Each structure stands twice: as C-alpha cells, then as structure tokens.
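Undergrad: Sequence and predicted model, in that order:
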Amino acid sequence: MTVDLPGYAKGMRRVGPPLVLAVALLMSIPGEIHLAEVAGWGRFSFFGFGLNMATLMPVCVSVYAACSAVIADVAKRLNLPNRKSAITGAVAALILALCAQDISHLIQLNYMHTGWLLVGAVSAIPPIVAAHMLHMSAAPADTSSVHEVPEPEELEYDDEDDEMTEAGNGRRRGGRKGLSLDEVEEAIRSLKDAGDDVTPENLAVILKRAPRTARRYLDKVKAAEAKAKQPEEAPAAPMLPLTA
C-alpha cells in the first residue's frame, strides 16, 4: 500500500531528523565538556597550538552514540555477523550519553561532588570508545559496507504463471495473484509523485515482488504505452464485385 503524503509532511521527513540530531548534539556539548574538565582534561600543546582536550569529549560520547545507532540499525537490517556487537555498543553509548549529561548537571548544581570513581570512569571513555569503533570497522570482509543480500522472492519468472492481465487475474507459481496493468501504472505514478526514479528496484518495493519480476512488469507497461501511441490502422475498404 502506498501513501501520498502532503508536501509539509514530506518536507518534515527530509528536514526534521537531521535538524533534531544537530540540535541534540549541540545541546549535549556543554555538559560533556564540563564532565571532561572535572575528570582532569585541560589545555594541551599540540604542535605549538594550545588545544583544550576537554572540547573533544562530545565526539567520544554523543557522536559515538549516533554512529553506533546507525551501524546497529544497518547491521540488524542486513543480518550482518557483527550485529550483536553493534547493538550492544549502541545501547551502551546511549546510556553513556545520558549519564554524562545527568552527572555534569548534578555537579554544576551542587547536588553531587566528584570523586576518584567518577574521574576513573570518565577517563576510561576514550579508550573504550576507540576499542569498540575499531572492532566494528576492522571486522571481516563479509561485514564490510558492501554486503550482498539475497533478493526476496527471487523465483524463476514464467510469463504464463505470473502474467499481467487487464483484469489482474494472472497467477504465478504458488497461486499468487498477478497484477493488473492499472495496478502497475498506479505504482509507477506513486513513485513519480514521491520524486523517486522509476526503476525495477523501487517498483519492486511497492509491488512487493522481486526486482526481476518488477522489471518484467515495467517492460510490459512500456510496451503498452508504445502500442497506445501507434495510430490505428484504417479499416480495409470492402471489395466490390467484379462485373462483366
């Protein structure tokens, strides 16, 4: 089933998530920098330039949490071997980001004070984050960003078993109902309305068919459109009887 979203909803889907993510990361920066300063990080001379190492803590907390969440989602969708580690890291990163904000604000408002346990825990954040990111990025070849996923419902196509008909009563192997020309054209229109390219892969998602089957449907639609554009042949004139 396809849903034609109004313009403001489409815009919100495109702009909303990155905007919320950027604002959330910005709001997390002060608390994480403060927590790093409490743990003892300060200015460090780097090639003659004074660098406040505490300002790098947001990368080890909030940015790490965002990266882990994305990697965990991709690993789960593609069923990659490192999905358990990615999901565990994403949950741990979220807990770490929450604790960093809470502890920093509690210290600033004098509800709690720092101690050796807190300093030790905060100091351990960078090496733990580095170890987990290296573990996910240095995984075996079959967990790399290019991963082959078998296409769903990749069955052998048979025109007689899965035929697009005017009434949509064609059937494919296993008794699955075929699609009508109107249904396929409606799916193509929905892709165009959404601004997506009309490709077999995109059409397959809407039709819930394998890309190979969607490609056949797309070819049939193009053939029907080309046939409709051809001028109809004029009927042949009746033959007059021969007279002596």
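TA: Perfect, I can see it now. No experiment lies behind these values; they were computed from the predicted model shown.

Undergrad: alpha carbons only for contacts and neighbour counts from here, please
TA: Noted.

Undergrad: Quickly note the distance from the spatially closest residue to Ile103 that is not a sequence neighbour to Arg172.
TA: Of all residues not flanking Ile103 in the chain, Leu35 sits nearest, at 7.6 Å (CA to CA, 6 or more residues apart in numbering). Applying CA to CA, to the nearest Å, the value for Leu35 to Arg172 is 62 Å.

Undergrad: if you count what's nearby, which of those two comes out ahead?
TA: The residue with more neighbours, out of Leu35 and Arg172, is Leu35; 26 against 19, by other CA atoms under 10 Å.

Undergrad: list the contacts for that one?
TA: Shown in contact with Leu35 (CA atoms under 8 Å, 6 or more residues apart in numbering): Ala100, Ile103, Ser104, Val122.

Undergrad: was I right about the first one contacting Gly31?
TA: Yes - A contact is recorded between Ala100 and Gly31 when judged using CA atoms under 8 Å, the distance being 7.0 Å.

Undergrad: And whichever helix or strand Arg14 is part of, what's buried?
TA: Secondary-structure assignment from DSSP states H and E places Arg14 in helix 7-38. Buried residues in helix 7-38, counted by 16 or more other CA atoms under 10 Å: Leu25, Ser28, Ile29, Pro30, Gly31, Glu32, Ile33, His34, Leu35, Ala36, Glu37, Val38.

Undergrad: Verify the stated contact: the last one with Thr114.
TA: Yep, that's Val38 we're talking about. Yes - in this structure, Val38 is within contact of Thr114 by CA under 8 Å, at 7.3 Å.

Undergrad: Comparison target below:
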Amino acid sequence: MSTSMHMPWYAKAVFVAGRPLVLVAALAMSVPGEIQMARAAGWHGWVAWLMPVCISAYAAAAAVIAEVRRRMALPGRATATIGAGAALGLALAAQVVAHLIEQNYMNTSAALVALVSAVPPLVVAHMLHMAATPAAEMTATTQIRQLEELVATMAAELADAFDREGRALVSRAHGVKNSYEELANDIDELVASADAMADELAGELAAAERAEPKPRRQGSARKAIPLTVVKQAVAAMQAEGEKITGPTLAGRLGCSERSGYRYLGEVQAA
C-alpha cells in the first residue's frame, strides 16, 4: 500500500502541487536578476530573456539528470553531479551580483562581463556532454547484484542498529543493578546504625537501672504481728462495739488492709 493512500486530501494536494509550484515561483523570482545580468554583459532585447533559461533552467535540469544517473548507476554520474553543483553556484552568484548592482553596492566590470558572456557556451558544452554520454541499460544480472548489495547493506545497518540497542539495554541493566546494589548497601548501613543505637540505648537504660535504688516493698520491712496481739485487738474492738473488718482491723494494728484481711482470717480460723 502506498504512503499517499494514508495522507489526507490537503496533504496530497500539497505533495502533488506544492513542489512544482515552489519550483515555478523560485524560477520566476530568479528571472529579473538574471535578465539584468545579461543586460549588464551587453545583451539586449529578447536575447537577454534567454539568460534565465541558461542559468536557472539549466541548474534544475542538471540536478535532475545527476540524480537520475546516480540512482540508475549510469555512466556520467560524476560530471553530471559536478555540472549540477556548478549550475547551482552560478545561479546563486548571478542573483547575488545582480541585486548588488541594482542596489548600487557594486558596478559592472570587464571581468564580470567576461564571466557572464561565458555562461551560454559553458551551458551548451555541458548539456551536449551529458547528451552524448551513453545511457547504458542495466542487465538483469546487474539489477540483481545491485539488489543484493542493497539488501546486504540494509541487513548490515539493521544488525548494527540491533547491536547498538542491545548494548544500550545491557548498559542500562547494569546501571539499574548497580543502583540496587548501592541501595542495598545503604539499607544495610542504616540497619547496622539502628542496631548500634539500640544497643547503646539499652546499655544506657541498664546502667540507669543499676544506678537508681529499687523501692522497698511496703510491709517488707515490717515484722509479722503475733496472733495473740491480733486476738487482743479483735477482742478490744468487740468490747467497744466497733465493726470488725479487714480495713478496721488494719487500722487498729497499723498494717495494710491486705494484712488486716489476712489477720482477720487467721483469727476466724482459730
């Protein structure tokens, strides 16, 4: 399927009509300067109008002929290419010099007249040379050889492209691996630092615990109250009519409520 089938209509119109339109416009813009050059060299009347044909049209024709001979591998490629380059340089120089003369930046001279006068003979000579060069037809063997060379070149370029992409992928993979290894090393260092800080903090806490005296338990320094004393306290409370409970007994004996309940239980068991 051709590429033009995928193009919208306006793109097709530009593709088809744009190139010849630009070519015609460029040639038309070149005409006044080249006519002025011809008049400066001594041509007058309708003859001066032929100078654009000798310069611009000749440059376009030489460029096309050179490209066709290059693509078809025909004889005369080198001279056609040289002629196309010379024709383009001549057309460019003619435009520049013509506008410089028109804007009074320079005046005509004998050398300029001689160069402009030599243009028609040079164009005729080169066109005859390209016309006389035999356009040898390529045989089927030559076409097959050129096709094989083209396929081999494309295969080599494709292999080089795959090789470059493969090397780039391997390089990126190594870079990612190195980044992961550096990240793992950083994590290991952070874990080691955290472990060291934890050990240091645990040591400081242990030292603080050893330095701080432990509080003595309530009642651990007190001696146990004999059961006889407990019974006497209970009897006194009964005589006074006081309610005997663990807390009231503890208050009477001067001990903890827990001990009061324990002593009350011992008395009741006895």
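TA: Cool, the structure landed. All values derive from a computational prediction rather than experimental measurement.

Undergrad: Do you know the score for how well these two fit?
TA: Here the superposed chains carry a TM-score of 0.55, computed using TM-score structural alignment, normalised by the length of the first structure; 143 aligned residues with a CA RMSD of 1.9 Å.

Undergrad: Tabulate the contacts of Leu35 of the first structure in CSV, adding columns for neighbour count, distance to Ala139 of the first structure and secondary structure.
TA: Shown next, in CSV, are the contacts of Leu35 of the first structure (neighbours: other CA atoms under 10 Å; distance: CA to CA, whole Å; DSSP: H, G, I helix; E, B strand; the rest coil):
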residue, neighbour count, distance to Ala139 of the first structure, secondary structure
Ala100, 22, 29, helix
Ile103, 19, 34, helix
Ser104, 22, 34, helix
Val122, 20, 27, helix
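
Undergrad: Nearest to His132 of the first structure among these?
TA: Proximity of these to His132 of the first structure (CA to CA) peaks at Val122, which lies at 16.1 Å.

Undergrad: for the closest one, what are its contacts?
TA: Contacts were defined as CA under 8 Å, 6+ apart; by that measure Val122 of the first structure touches Leu35, Ala36, Ala39.

Undergrad: how about a cut-off of 7 Å?
TA: Ala36, Ala39 (CA atoms under 7 Å, 6 or more residues apart in numbering).

Undergrad: What residues does the spatially most central residue of the first structure make contact with?
TA: Nearest to the geometric centre of the first structure sits Val74, at 7.5 Å (CA atoms, centre = their mean). With contacts defined as CA under 7 Å, 6+ apart, Val74 of the first structure has no neighbours.

Undergrad: Aligned to it, what sits in the second structure?
TA: For Val74 of the first structure, the aligned position in the second structure is occupied by Val68, per TM-score structural alignment.

Undergrad: Now which residue in the first structure aligns to Lys177 of the second structure?
TA: Checking with TM-score structural alignment, Lys177 of the second structure has no match.

Undergrad: residues touching Lys177 of the second structure, list them.
TA: Contacts here follow CA under 7 Å, 6+ apart; on that basis Lys177 of the second structure touches nothing.

Undergrad: what separates it from Gly246 of the second structure, distance-wise?
TA: 75 Å.

Undergrad: so where in the second structure does whichever strand or helix holds Arg212 of the first structure end up aligned?
TA: Secondary structure assigned from DSSP H and E places Arg212 of the first structure in helix 211-229. No residues of the second structure are matched to helix 211-229 of the first structure when aligned by TM-score structural alignment.

Undergrad: just to revisit the earlier point, host element of the residue nearest to the centre of the first structure?
TA: Assigning secondary structure by DSSP H and E places Val74 of the first structure in helix 64-77.

Undergrad: again, but for Glu157 of the second structure
TA: Secondary structure assigned from DSSP H and E places Glu157 of the second structure in helix 140-211.

Undergrad: quick one: that helix to helix 58-72, angle?
TA: If you take axes from the mean of the first three to the mean of the last three CA atoms, to 10 degrees, helix 140-211 of the second structure sits at 80 degrees to helix 58-72.

Undergrad: What about Ile87 of the first structure, how many residues nearby?
TA: There are 19 residues near Ile87 of the first structure, going by other CA under 10 Å.

Undergrad: ok, it - contacts?
TA: Ile87 of the first structure makes contact with Ala72, according to CA under 7 Å, 6+ apart.

Undergrad: Give me the distance between the spatially closest residue to Val149 of the first structure that is not a sequence neighbour and Ile188 of the first structure.
TA: Excluding the flanking residues, the one nearest Val149 of the first structure by CA to CA, 6+ apart is Leu78, at 6.9 Å. Per CA to CA, Leu78 of the first structure is found 27 Å from Ile188 of the first structure.

Undergrad: okay, the two: which has more neighbours?
TA: When neighbours are counted by other CA under 10 Å, Leu78 of the first structure and Ile188 differ, and Ile188 comes out ahead with 21 against 14.

Undergrad: And the helix or strand hosting that one, what does it pack against?
TA: Element membership of Ile188 of the first structure [criterion: DSSP H and E] is helix 181-193. Helices and strands touching helix 181-193 of the first structure, by 3 or more CA pairs under 7 Å, 6 or more residues apart in numbering; DSSP states H and E, are helix 200-207.

Undergrad: Just the angle for the helix it packs on relative to helix 181-193, thanks.
TA: If you take the same axes, to 10 degrees, helix 200-207 of the first structure sits at 120 degrees to helix 181-193.

Undergrad: now what about helix 200-207 of the first structure, what contacts it?
TA: For helix 200-207 of the first structure, contacts defined as CA under 7 Å, 6+ apart pick out Ala187, Ile188, Ala210, Pro211, Ala214, Arg215.
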